[in-house]
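K.L.:
Below are the sequence and a predicted model; questions follow.
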Amino acid sequence: MNFFKRIFTRKKKGTADEIVKLAVIQDFSLPERASHTEPLTVLVQGYFSHLGWQLAEASAVVKKDEIILQVLGKMKAGMMAAQAIKPFDLKIEVENLKPGTYKVRAKKGTTKELEVVID
């Protein structure tokens, strides 16, 4: 009996590890034109799949003439939480853009694609 008690009551290693995953971006908006001397501000709305997720990082990756928006969520491994959508609204600032036309899209979620002209 002691053997089973030890197995089922022992602290499990690794339960404090975090899981990191992309959140769903439902929509985003930005100005049609912006100056290269100021950061481009993108307003992003989306959600996490359940209440246990928290915002880890929101960023934009610039590749040639494309800006890819991504929001990362984190959650403790093994965490139990209600299966309900957890929405978020945030701003992502994109700095050091060179003059030109860029296509902006989300890495996960909406298939929407917008263009912005940087003067």
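P.N.:
Structure received.
K.L.:
going forward, measure contacts between C-alpha atoms and count neighbours the same way
P.N.:
Fine.
K.L.:
Residue 54 contacts residue 73, correct?
P.N.:
Yes: shown here, residue 54 and residue 73 form a contact pair, counting by Cα atoms under 8 Å, at 5.3 Å.
K.L.:
So between those two, which is more surrounded?
P.N.:
Set side by side, residue 54 and residue 73 show more neighbours around residue 73, with 21 against 17, by other Cα atoms under 10 Å.
K.L.:
residues touching the more buried one, list them.
P.N.:
Contact partners of residue 73, counting by Cα atoms under 8 Å, 6 or more residues apart in numbering, are 20, 21, 22, 23, 48, 53, 54, 55, 56, 57.
K.L.:
let's bring in a second model and compare:
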Amino acid sequence: MQGSWATKLVVLFAFRMILHTKLNYRNIALHADNAGTESVACRLRSGQYRYYVWLGFIDIKQAARLAHSKPVKLKVWAYHKCENDSRVELKSDDHVQGCLVDNVVFCVLNEGRLRIV
């Protein structure tokens, strides 16, 4: 992986948004503090799911400027807009918009909001 895009990329770590996902029977809370240490299932255009390293949140405009980025759907079952907000659960067939770059994945935010797909 080339380090140039990673060092220039401004990831939105100010957000206290939390995404909830599962890996087998383990519930995982994805947030800015554990970026790079957890994985999330991504639905590819082929319909298959693959796990990729979670790298945090990114603005939609920044994601569009990344070379070789691909849109993916993150398999998330719930989220919190911030730590103290109540949990919002998604329908079983809903996903959250993600961006796959060099075998790592970001959650895409549009003006600070998730995009449910």
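P.N.:
Looks like it arrived, so ask away. Remember, it's a predicted structure, so these values are computed and weren't measured experimentally.
K.L.:
What would you report as the TM-score here?
P.N.:
Taking TM-score structural alignment, normalised by the length of the second structure as the basis, the two superposed chains have a TM-score of 0.20; 49 aligned residues with a Cα RMSD of 5.1 Å.
K.L.:
quick one: contacts for residue 88 of the second structure?
P.N.:
Contact analysis of residue 88 of the second structure by Cα under 8 Å, 6+ apart lists 78, 79, 80.
K.L.:
Can you say which helix or strand has residue 61 of the second structure in it?
P.N.:
When elements are assigned from DSSP states H and E, residue 61 of the second structure belongs to helix 60-65.
K.L.:
May I see the buried residues of the next helix or strand after that helix?
P.N.:
Per DSSP H and E, helix 60-65 of the second structure leads on to strand 70-74 as the next helix or strand towards the C-terminus. By 16 or more other Cα atoms under 10 Å, the buried positions in strand 70-74 of the second structure come out as 70, 71, 72, 73, 74.
K.L.:
Next: stretch 54-65 of the second structure.
P.N.:
By neighbour count on 16+ other Cα under 10 Å, the buried set for stretch 54-65 of the second structure is 54, 55, 56, 57, 58, 59, 60, 63.
K.L.:
Distance to residue 42 of the second structure for those - can I get that in JSON lines?
P.N.:
Listed next are the buried residues of stretch 54-65 of the second structure as JSON lines, based on distance: Cα to Cα, whole Å:
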{"residue": "54", "distance to residue 42 of the second structure": "10"}
{"residue": "55", "distance to residue 42 of the second structure": "13"}
{"residue": "56", "distance to residue 42 of the second structure": "14"}
{"residue": "57", "distance to residue 42 of the second structure": "15"}
{"residue": "58", "distance to residue 42 of the second structure": "16"}
{"residue": "59", "distance to residue 42 of the second structure": "18"}
{"residue": "60", "distance to residue 42 of the second structure": "17"}
{"residue": "63", "distance to residue 42 of the second structure": "16"}
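K.L.:
Residue 107 of the second structure contacts residue 98, correct?
P.N.:
Yes: taking contacts as Cα under 8 Å, residue 107 of the second structure lies within contact range of residue 98: 4.5 Å.
K.L.:
quick one: common contacting residues for these two?
P.N.:
Common neighbours of residue 107 of the second structure and residue 98 (Cα under 8 Å, 6+ apart) are residue 74.
K.L.:
quick one, strands of the second structure?
P.N.:
18-23, 26-30, 39-43, 49-59, 70-74, 78-80, 88-89, 96-101, 104-110, 113-114 (DSSP state E).
K.L.:
same for the third one, what does it pack against?
P.N.:
Just to be clear, that refers to strand 39-43 of the second structure. Secondary-structure packing of strand 39-43 of the second structure (3 or more Cα pairs under 8 Å, 6 or more residues apart in numbering; DSSP states H and E): strand 18-23, strand 49-59, strand 70-74.
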